[in-house]
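Undergrad: can't give you the sequence, but here's the structure:
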């Protein structure tokens, strides 16, 4: 009986996270604090002994994944644009309070807002579930780390819990770890939004 662990990780902090600007698919690098978060997380993840690492192709996720890979002695990070954050169209790069004024339910609506060219949450969830499932099937009997984005992870949790958790209900922290057990075709949630590594005292 094959069971695999999946560790879904939100990328480290960016300057736009600090300034509360909507990133979406804008390619924003990690801040200094984000780099520190990723290094701290990488040390913490040594206990999990991941076999392979996947990442969104956006630099904030890829930079986080590379730091984890280097610490885990994994030579290659597998990159895909299918794990990108939700596309918010013309709302991207705007302050969050301005976005909320324009589309009050922008983060939780499931329709495509044509006026702003937003990707629908339904489409985001579809590509997320499909991509993650493909990865786990391909990496049979291996423990996998995937570094991506809060909207992506929350859509996945929403799918697994039939809307009881995830999108609109859970605020994921930067470099948080959510752990799942996969036994094809079944999923089990082990833990969500864990940030123990950020609260450890330095040596």
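TA: Noted; the coordinates are in hand. All values derive from a computational prediction rather than experimental measurement.

Undergrad: use CA for all of it now, contacts and neighbours both
TA: Fine.

Undergrad: in the helix or strand hosting residue 123, what's buried?
TA: Under the criterion of DSSP states H and E, residue 123 resides in helix 121-138. By neighbour count on 16 or more other Cα atoms under 10 Å, the buried set for helix 121-138 is 121, 124, 125, 127, 128, 129, 132, 136.

Undergrad: and what of stretch 157-173?
TA: Residues of stretch 157-173 classed as buried under the neighbour-count rule (16+ other Cα under 10 Å) are 157, 158, 159, 160, 165, 166, 167, 168, 172, 173.

Undergrad: can you give me how far it is from the chain middle?
TA: 13 Å (Cα atoms, centre = their mean, to the nearest Å).

Undergrad: hey, where'd the strands end up in the chain?
TA: 4-10, 52-56, 77-80, 144-148, 177-183, 186-194 (DSSP state E).

Undergrad: quick one on the thing from earlier: out of the buried residues of helix 121-138, who's nearest residue 182?
TA: residue 136 (7.7 Å; Cα to Cα).

Undergrad: how much space separates that closest one from residue 147?
TA: Applying Cα to Cα, to the nearest Å, the value for residue 136 to residue 147 is 14 Å.

Undergrad: what of residue 19?
TA: 22 Å.

Undergrad: which one of these two has more residues nearby?
TA: Ranked by neighbour count (other Cα atoms under 10 Å), residue 19 and residue 147 place residue 147 first, with 33 against 10.

Undergrad: thought that one was touching residue 6?
TA: No: if you go by Cα atoms under 8 Å, residue 147 and residue 6 don't touch, sitting 10.7 Å apart.

Undergrad: presented hereafter is structure B, for comparison with structure A:
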């Protein structure tokens, strides 16, 4: 099995992400068209996308350009729940919740009305295990989601320790990595 981890394309830059409802930018739409070109000719047995708008829009473009079937949306693949900060302008967020960032949270500390790094990790771990179990007979699947989600997944796959303090695996917007079955 091959699993393609594809990060959504660019969305609004001056706002906090997480569970924001920000759409793709026009640059993001053009970027995903170029990414689709790189994926042309690959048959995906399943496509599983986060249900946040930026991932849904990315998936819709890919679905159209690559004639994808078997597309499903999964709430568990959402980026970290950053609660009150979701979609907030960066300047306003800093005024209302000074110095609250993902890498400043303690393991059990939650974003205001959001989740903790521990809860996020456990949610993604459960989701990843379910995806692998449910798709173990498939040859090729694509997951369209977010940087934080893929950070957890890659730590799980490669047996490295996960921490919200330092990102080990970086996937830029619109880029993808491929995980082979012997790694899973």
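TA: In hand now; what should we look at? Since the structure is predicted, the reported quantities are computational estimates derived from the model, not experimental observations.

Undergrad: could you dump the buried residues of stretch 157-173 of the first structure to CSV with distance to residue 141 of the first structure?
TA: Formatted as CSV, these follow (distance: Cα to Cα, whole Å):
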residue, distance to residue 141 of the first structure
157, 22
158, 25
159, 23
160, 21
165, 27
166, 26
167, 29
168, 32
172, 27
173, 28
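
Undergrad: give me the subset of those residues lying in helices.
TA: With helices defined by DSSP state H, the entries of those inside them are 157, 158, 159, 160.

Undergrad: roughly how far does residue 69 of the first structure sit from residue 50 of the first structure?
TA: The value you get for residue 69 of the first structure to residue 50 of the first structure, if Cα to Cα is used, is 9 Å.

Undergrad: higher neighbour count, those two?
TA: More neighbours surround residue 69 than the other of residue 69 of the first structure and residue 50, with 23 against 20 (other Cα under 10 Å).

Undergrad: the more buried one maps to what in the second structure?
TA: For residue 69 of the first structure, the aligned position in the second structure is occupied by residue 63, per TM-score structural alignment.

Undergrad: contacts for the host helix or strand of residue 92 of the second structure?
TA: Element membership of residue 92 of the second structure, judged by DSSP H and E, is helix 90-96. With contacts defined as Cα atoms under 8 Å, 6 or more residues apart in numbering, helix 90-96 of the second structure is touched by 14, 15, 16, 85, 100.

Undergrad: where in the second structure does the helix holding residue 123 of the first structure fall?
TA: Taking TM-score structural alignment, helix 121-138 of the first structure hits residues 117-134 over in the second structure.

Undergrad: mean deviation (superposed) between the matching stretch and the first structure, please.
TA: Aligned to the first structure and superposed, stretch 117-134 of the second structure gives a mean residue distance of 1.7 Å (mean Cα distance after the TM-score superposition for the first structure).

Undergrad: next one: that stretch to chain centre, how far?
TA: Taking Cα atoms, centre = their mean, the mean C-alpha location of stretch 117-134 of the second structure is offset from the chain mean by 12 Å.

Undergrad: cool, and stretch 7-19 of the second structure?
TA: Counting by Cα atoms, centre = their mean, stretch 7-19 of the second structure comes out at 11 Å from the chain centroid.

Undergrad: again with stretch 64-72 of the second structure
TA: Centre-to-centre, stretch 64-72 of the second structure and its host chain are 18 Å apart (Cα atoms, centre = their mean).

Undergrad: in the second structure, which residue is most central in space?
TA: Nearest to the mean C-alpha position of the second structure, by Cα atoms, centre = their mean, lies residue 146 at 1.7 Å.
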